[in-house]
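Chemist: generate a structure from the sequence data that follows.
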Amino acid sequence: MATHTVTVSWDRFDAAFTDNRYSRAHRWMFDGGATIPASSSPHVVAVPMSDPMGVDPEEAFVASLSSCHMLWFLSIAARHGYVIDRYEDQAVGTMARNDAGRLAITRVVLRPEVAFGGERQPTAEQMQALHDEAHHECYIANSVRTEVVVEPKDSGD
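Modeler: Reported below is the predicted structural model:
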C-alpha cells in the first residue's frame, strides 16, 4: 500500500488571530520537494485574509481529479497504440449545498481536449471508451462521492 505525504504549514506571524483577521495563506510541501503557495478561496474569505495567488483547497480538489484522469487517459491511450501530442482540460468544480445541506463540491466537469498524432485516430466511440476506462481507474475519482462528469472536447472546437 502506498502512502502519500503532504505537509501543510501556516504561521500566524504578528496577527492578533482572535479577531478572525489573520492571513489564510499557507504552504503545501510535497514529499518530492515541491512547495506550493496555498490559501483559502477569496470567494470564501475576503482579501487580504486570503491570498488570491495561492491555490485553494477547492481548486486543488478539481485539479487532482483532472490530473488523475489525464494520467490514466495517457497511460491507457499509449497501451492501445495511440500517440497523444497534447492534452488540455478546463475542469470546473461547482460548490453548492449537498443533500445534508452542507457546502460541498457537488459536481466536477472535466472537459479534456486531446490532440492525437500519428495516423491512428480513435473514433468517437473509442474516445469515449478511453475516457470511461480512465475515469474508472482514477484513484481520486474512486475516492470521492462527488459526481465527476467527463465531457471531452474535440480538438477542432
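
Chemist: can we go C-alpha only for contacts and neighbour counts from here?
Modeler: Will do.

Chemist: now A63: how far from A129?
Modeler: For A63, the distance to A129 (Cα to Cα, to the nearest Å) stands at 22 Å.

Chemist: any idea which element the spatially most central residue of the chain lies in?
Modeler: With distances taken as Cα atoms, centre = their mean, A63 lies nearest the centre of the chain, 1.4 Å away. A63 is part of helix 57-79, with elements assigned from DSSP states H and E.

Chemist: let's compare: structure for the following, please.
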Amino acid sequence: MNSHQYALTCRWTGDRGEGTQSYRAYARDHRIEIDGKPVIEGSSDPAFLGAAERLNPEDLLLASISACHMLWYLHLCAANKLVLRDYVDAASAVMEEAGNGGAFTEAVLQPRCRFDGPVDEALAARLHHDAHERCYIANSVNFPIRVEPVIVSGGRA
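Modeler: All right, here's what the predicted structure looks like:
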C-alpha cells in the first residue's frame, strides 16, 4: 500500500490588537500556506463572523469532494476510451449546527458531462459510481454524498 504525506501551515492573521479577549474581538482571517503553491486567504463562514470574500473550511471541504470526484472521473473516462470534452459540477452541501459544534449532513454533486460524438450513457453514468467509490475524500467523510450526473453526447445541447 502506498502512503502519501501532506503538509501545510495554517496561520491566523486576525488579531485586531486585542487577541481573543472576546468572541467578537478578533477576525477569523487566516492564511493556508503550502510550499510552492498559491496562498489561500481563509476565514470562517459569515454566519460565524467570517469574511464573506474569503474561502472558509466548509467551502474547501465541498471543493475537495467535487474536485476529487472529477479527477477520478477524468481518469476513468480516459481508461475506458470515453472522450470527455466538458465537465461542470454544481456541487452543494448542508451543514447543521448542533450544540457547540455541528456536522455536514450531506453533499450533492451534479456534474454535467459532455462527450464527443455518441457515448454509451450507461457506461458514462457507471463511471460516476466508480469514481465515487475510489474518491479519497468521499472515503474519508462520514456523511452521504449523492452524485446526480447529466450525460450529454456531443451532438446534443
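
Chemist: picking that back up, and the helix holding A63 of structure 1, what does it pack onto?
Modeler: Secondary-structure packing of helix 57-79 of structure 1 (3 or more Cα pairs under 8 Å, 6 or more residues apart in numbering; DSSP states H and E): strand 83-89, strand 92-97, strand 103-110, helix 124-137.

Chemist: give me the contact list for it.
Modeler: Contact partners of helix 57-79 of structure 1, identified using Cα atoms under 8 Å, 6 or more residues apart in numbering, comprise 38-41, 83-84, 87, 89, 91-93, 105, 108, 110, 130-131, 133-135, 137-141.

Chemist: that older thread, tell me the most buried of the helices and strands packed on helix 57-79 of structure 1?
Modeler: Greatest average neighbour count among the helices and strands packed on helix 57-79 of structure 1 goes to strand 103-110 (a mean of 18), per mean count of other Cα atoms under 10 Å.

Chemist: average offset between it and structure 2?
Modeler: By mean Cα distance after the TM-score superposition for structure 1, the fitted strand 103-110 of structure 1 averages 0.6 Å away from its aligned residues in structure 2.

Chemist: could you check the angle strand 83-89 makes with that strand?
Modeler: Angle of strand 103-110 of structure 1 versus strand 83-89, following axes from the mean of the first three to the mean of the last three Cα atoms, to 10 degrees, is 150 degrees.

Chemist: give the contact list for the equivalent of S43 of structure 2 over in structure 1.
Modeler: Residue pairing (TM-score structural alignment): S43 of structure 2 is matched to S39 of structure 1. Applying Cα under 8 Å, 6+ apart to S39 of structure 1 gives the contacts R24, A25, H26, R27, S50, D51, P52, G54, V55, D56, P57.

Chemist: hmm, 6 Å instead?
Modeler: Contact analysis of S39 of structure 1 by Cα atoms under 6 Å, 6 or more residues apart in numbering lists R24, A25, H26, S50, D51, G54, V55, D56.

Chemist: over to Q128 of structure 1?
Modeler: If a contact means Cα under 6 Å, 6+ apart, then Q128 of structure 1 has no contacts.
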